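> give the three-dimensional model of this entry:
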Amino acid sequence: MANKKVILAYSGGLDTTTIVPWLKETYDYDVICVCVDVGQGKETDGLEEKAIKSGASKCYIVDVTDEFVENYCWPALKADAVYEKKYLLGTSLARPLIAKVLVDYAHKEGAEAICHGATGKGNDQVRFELGIGALDPQIKIIAPWREWDLQSREDLMDFCIEHDIKVNTRYDQSYSRDTNILHMSHEGLELEDPSIEPNYKHILRVTNALSETPDEPEEIKIDFEEGVPVSINDQKMTPKEILMFCNKIGGKHGIGVVDLIENRVVGMKSRGIYETPGGTILYRAHEELEHMCLDRETFAFKEEAAVKFAEIVYGGKWFTPLREALSKFFDETQKTVTGTVKLKLFKGNMILTYVSSPYSLYNAEIASFTTGDLYNHKDAEGFIHLYGLPLRVRALMRMSAEEKAKNKEK
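You can find the predicted model right below:
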């Protein structure tokens, strides 16, 4: 009788390499690895062979990078979603799509369980399991970090050595990293001490440290249609190509490096270094266009909704009615967010040099200090009188009360 099957969310890193033999020993499962490619680049090279050598029966590498950019990154861009004012949700946005692919392959292979390598202290366990549960609540979920006796990355390396599995990780280089086309994150080792300044030359992989950036600025021109970037420097590109181009030019100029102490879903604080060069450029350009195209009340309410959207995504609740409803709201607000933005990139900075839109609400004739037909300076007097009426009523009430108090003293 054939063994029961488990789908392992596989990256080829230390954790998931260790999990393959552990699953076989602990559950006697037939392990099927699924690496969901959301833009990891060369990290997927050789993974099939590595998975098989670790003891897996199969390994699928599923490229969903285009879907990730169009259906996950772009909705977040339309929302201007930023978690705790800094984090552009690079890892958070990829997790629901990965969960979706894992469920698809569990159905395809007839697997009874899905296993992930997220730790019992992290956010990803929540994101994976909420995503899987929302798509198929009958699938069993296995989280080794909540079960096994291994306590550290050093323990994992020792486990692999004991099982004759080669790992290309050194004790002093074992940062916990996550990579996709939107970002790269770094956690662990000396970064766990917030009093230590990061050695960016040592840590960064996508972005130049500021000391390594060019001494001359470079301008980038981005065209948007309904809130989505469609071309760079007058060249039409696919969503994937746009993000890759912005990553390259942003990384060159040191754009989008964040050192953040964040509030995890599970209640603790953690420190991470995030590299999001392309996303940071696109968010800034998009926001500048919205300042021109959205009215004050829509822009203000959208800012509030974006905070909620970011919290929902960060917390793993992508497949929920509220997230879907908010995305529809953001889509509606983007119908006039069409135009062109130019940014000058220099030493980690982005300087706005140009913005225009056929739907611009900025009217030079009204805004100019020169009197025009659309605005009469004298109209401001009546407006200020009514606008400040509550203040004057309150002042009159206070003056009346003070007068009565004086009369009593007499």
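> only C-alpha atoms from now on, for both contacts and neighbour counts.
Fine.
> you'd agree residue 270 is in a strand?
Yes. Using DSSP: H, G, I helix; E, B strand; the rest coil, the assignment for residue 270 is a strand.
> go ahead and confirm it touches residue 259.
No. Counting by Cα atoms under 8 Å, residue 259 is not a contact partner of residue 270; they are 10.7 Å apart.
> and stretch 358-374, end to end?
End-to-end distance for stretch 358-374: 19 Å, by Cα to Cα, to the nearest Å.
> can you list contacts of it?
Stretch 358-374 has contacts (Cα atoms under 8 Å, 6 or more residues apart in numbering) with 292, 293, 294, 295, 336, 337, 338, 339, 375, 377.
> give me the subset of the residues you listed that lies in strands.
residue 339 (DSSP state E).
> report the central residue of the protein.
Nearest to the mean C-alpha position of the chain, by Cα atoms, centre = their mean, lies residue 89 at 1.7 Å.
> that one and residue 125, how far apart?
Counting by Cα to Cα, the gap from residue 89 to residue 125 is 16 Å.
> and if you look at residue 244?
For residue 244 relative to residue 125 (Cα to Cα), the value is 28 Å.
> residue 278 touches residue 252, doesn't it?
No. Using Cα under 8 Å, residue 278 makes no contact with residue 252, being 10.6 Å away.
> what does stretch 320-340 rub up against?
75, 78-79, 221-227, 289-290, 293-294, 298, 302, 305, 309, 312-313, 317-318, 354-359.
> redo that, cut-off 7 Å
With contacts defined as Cα atoms under 7 Å, 6 or more residues apart in numbering, stretch 320-340 is touched by 75, 78-79, 222-227, 289-290, 293, 309, 312, 355-359.
> here is the second sequence; please produce its structure so I can put it next to the first one:
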Amino acid sequence: MSKGATNKPKVNKVVLAYSGGLDTSAIVPWLKENYDCEVVAFVADVGQGADELDGVEAKAKASGASECYVVDLQQELAEQVIYPSLTTGAVYEGQYLLGTALARPVIAKAQVEVARAVGADAVSHGCTGKGNDQVRFESAFAALAPDLKVIAPWREWSMRSRPDLLNYLAERDIPCSASATKIYSRDANLWHISHEGGELEDPWCAPTEQVWTWTRSPEQAPDKPEYLTLSFAAGKLTHINDSSFSPVDAILHLNEVASVHGIGRLDIVENRLVGMKSRGCYETPAGTVLMAALQGLESLVLDRTALNYRQSIAQEFALLLYDGRWFTPLREALLAAAAKLAEPLTGDVVVKLYKGQATVSQRRSPNSLYSNAFATFDEDEVYDQSHAEGFIRLYSLSSRIRALHQQSADHKPNGGSS
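Down below sits the predicted model:
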């Protein structure tokens, strides 16, 4: 079941990013057969849920792995990736909160650490040759462990479908709970869950309710809104309704509360890094609330030039995350700039959750640049409106000079020619 590629590197021990799903269950025996190597399974717990992790070690060993390491990465994901990235305001193509991309750096880093610990000379993943994740993982491997060989079975073997993989496992009497009739491909972590396949492969088909697994339909959400008060210190969430939460617990809590109101659903056709478009549905309840709250606080605290620069960081950082360039000097520079801009983001924001929408209704900060004394429509004694005339005259000076030149040219005989 291999393409029979020549010049295969000699591999003694490989650490496979293992999920327990159909693909990686088949990869374990395939690696042993095609590379004659020991396979160590590595499972990243990024908050995908107990259902996906229960029995995963036994499953990996039943597939032929010599060992299986399950590493809890939830705290690292929340504290070192999600929270810092939030301060950049990164949103891919104006909508996507980058749930899949955010988890990849911590997974790849931990996989390399396991490879070092067990003395492996190679790493492997189950990403297809069509997607973004192959780039994200392999770029991380290149930055963190350029000496390790990388094996990507989907780019080598001849298997192309779920029935192919199921038959491959059946021929080897390897148990697998997957079926040939699986409709959707899903990927979950602490931050979000993604859905692809099924009716979503046709952009003209609306997603049915069976697509969504975390959030309630906005039509079925409560008729009464719920209000959350989120408190921030230098851009970091500290309290929800006066209760303190760790980053992991805050995300879990907001996911639970916001999902009831149908918050965080997204149906998007996006541009993949590899050049093709893909259609996916994402659910990011906590992220939607947090992004709305931070933007509400920014509007109160940052001046126009600072906000414009933060927005430029957001666009650059979204591309960096999506394209798998986390382990680069650019990421360090952008996060440092975002952290500096976030220093005054201290205060409270009230977010209204209602029928699929998270909207800011109140905000306050000791660093607020909003002054009612200046902005009021009533009589005030701090702003002389006649001063605006000089400002406008200077602001529009280039337009005035251009118009005067044009008027002069229009009044010359024969259009100004001699």
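> what span of structure 2 is stretch 51-63 of structure 1 aligned with?
Mapped onto structure 2 using TM-score structural alignment, stretch 51-63 of structure 1 spans residues 60-72.
> wait, stretch 141-152 of structure 1
Using TM-score structural alignment, stretch 141-152 of structure 1 pairs with 150-161 in structure 2.
> and if you look at stretch 340-353 of structure 1?
Taking TM-score structural alignment, stretch 340-353 of structure 1 hits residues 348-361 over in structure 2.
> stretch 211-231 of structure 2 corresponds to what range in structure 1?
With TM-score structural alignment as the criterion, stretch 211-231 of structure 2 aligns to 203-223.
> can you pull the buried residues of the matching stretch?
Neighbour-count burial for stretch 203-223 of structure 1, counted by 16 or more other Cα atoms under 10 Å, picks out 203, 204, 206, 207, 208, 209, 210, 213, 220, 221, 222, 223.
> repeat for stretch 104-114 of structure 1
105, 106, 111, 112, 113, 114.
> which residue in structure 2 lines up with the fourth one?
In structure 2, the position corresponding to residue 112 of structure 1 is occupied by residue 121, as judged by TM-score structural alignment.
> chain neighbours aside, what residue packs nearest to that match?
Nearest residue to residue 121 of structure 2, sequence neighbours excluded (Cα to Cα, 6 or more residues apart in numbering): residue 148, at 5.4 Å.
> likewise for residue 351 of structure 2?
residue 360 (4.5 Å).
> ok, the one you found to residue 276 of structure 2 distance?
Counting by Cα to Cα, the gap from residue 360 of structure 2 to residue 276 of structure 2 is 36 Å.
> okay, these two: which has more neighbours?
Taking neighbours as other Cα atoms under 10 Å, residue 360 of structure 2 and residue 276 compare with residue 360 leading, 21 against 10.
> which residues touch the helix or strand hosting that one?
According to DSSP states H and E, residue 360 of structure 2 maps onto strand 357-364. Contacts of strand 357-364 of structure 2 from elsewhere in the structure, counted by Cα under 7 Å, 6+ apart, are 263, 289, 292-293, 296-297, 347-353.
> check how far it sits from its aligned residues in structure 1, on average.
With mean Cα distance after the TM-score superposition for structure 1, strand 357-364 of structure 2 departs from structure 1 by a mean of 1.3 Å once superposed.
> quick one: the residues in structure 1 that the helix or strand following that strand pairs up with.
Per DSSP H and E, strand 357-364 of structure 2 leads on to helix 372-375 as the next helix or strand towards the C-terminus. Using TM-score structural alignment, helix 372-375 of structure 2 corresponds to residues 364-367 of structure 1.
> one more: stretch 267-285 of structure 2?
Alignment of stretch 267-285 of structure 2 against structure 1: residues 259-277, by TM-score structural alignment.
> residue 124 of structure 1 -> structure 2?
Per TM-score structural alignment, residue 124 of structure 1 is aligned with residue 133.
> its match: what's it in contact with?
By Cα under 7 Å, 6+ apart, residue 133 of structure 2 lies in contact with residue 127.
> map residue 106 of structure 2 onto structure 1.
With TM-score structural alignment as the criterion, residue 106 of structure 2 matches residue 97.
> over to residue 252 of structure 2?
Using TM-score structural alignment, the partner of residue 252 of structure 2 in structure 1 is residue 244.
> quick check, that match in a helix?
Yes. Assessed by three-state DSSP, residue 244 of structure 1 belongs to a helix.
> report how many residues lie close to it.
18.
> then residue 26 of structure 1?
Residues within reach of residue 26 of structure 1, counting by other Cα under 10 Å, total 11.
> what's the distance between the match of residue 124 of structure 1 and residue 166 of structure 2?
With distances taken as Cα to Cα, residue 133 of structure 2 is found 23 Å from residue 166 of structure 2.
> got it, and residue 275 of structure 2?
30 Å.
> who has more neighbours out of the two?
The neighbour comparison of residue 275 of structure 2 against residue 166 (other Cα under 10 Å) goes to residue 166, with 21 against 10.
> let's verify the more buried one: helix, strand, or coil?
helix.
> got the contact list for it?
With contacts taken as Cα under 7 Å, 6+ apart, residue 166 of structure 2 has no neighbouring residues.
> now do 8 Å
Going by Cα under 8 Å, 6+ apart, residue 166 of structure 2 touches 22, 176, 178, 179, 180.
> closest to residue 405 of structure 2 among the residues you listed?
Set against residue 405 of structure 2, the nearest of these by Cα to Cα is residue 22 (72.0 Å).
> aligned partner of that closest one in structure 1?
For residue 22 of structure 2, the residue aligned by TM-score structural alignment is residue 14.
> what's around that match, how many residues?
20.
> residue 353 of structure 2 reaches residue 260, doesn't it?
No. Applying Cα under 8 Å as the test, residue 353 of structure 2 and residue 260 come out as separate, 9.2 Å apart.
> neighbour-wise, which of the two wins?
Neighbour comparison, residue 353 of structure 2 and residue 260: the larger count goes to residue 353, with 25 against 21 (by other Cα under 10 Å).
> so where do the strands sit in the stretch 1-150 of structure 2?
Assigned by DSSP state E, counting those that start in this stretch, the strands in the stretch 1-150 of structure 2 fall at 13-17, 38-45, 67-72, 122-124, 149-151.
> which bit of structure 1 covers the longest one?
Using TM-score structural alignment, strand 38-45 of structure 2 corresponds to residues 30-37 of structure 1.
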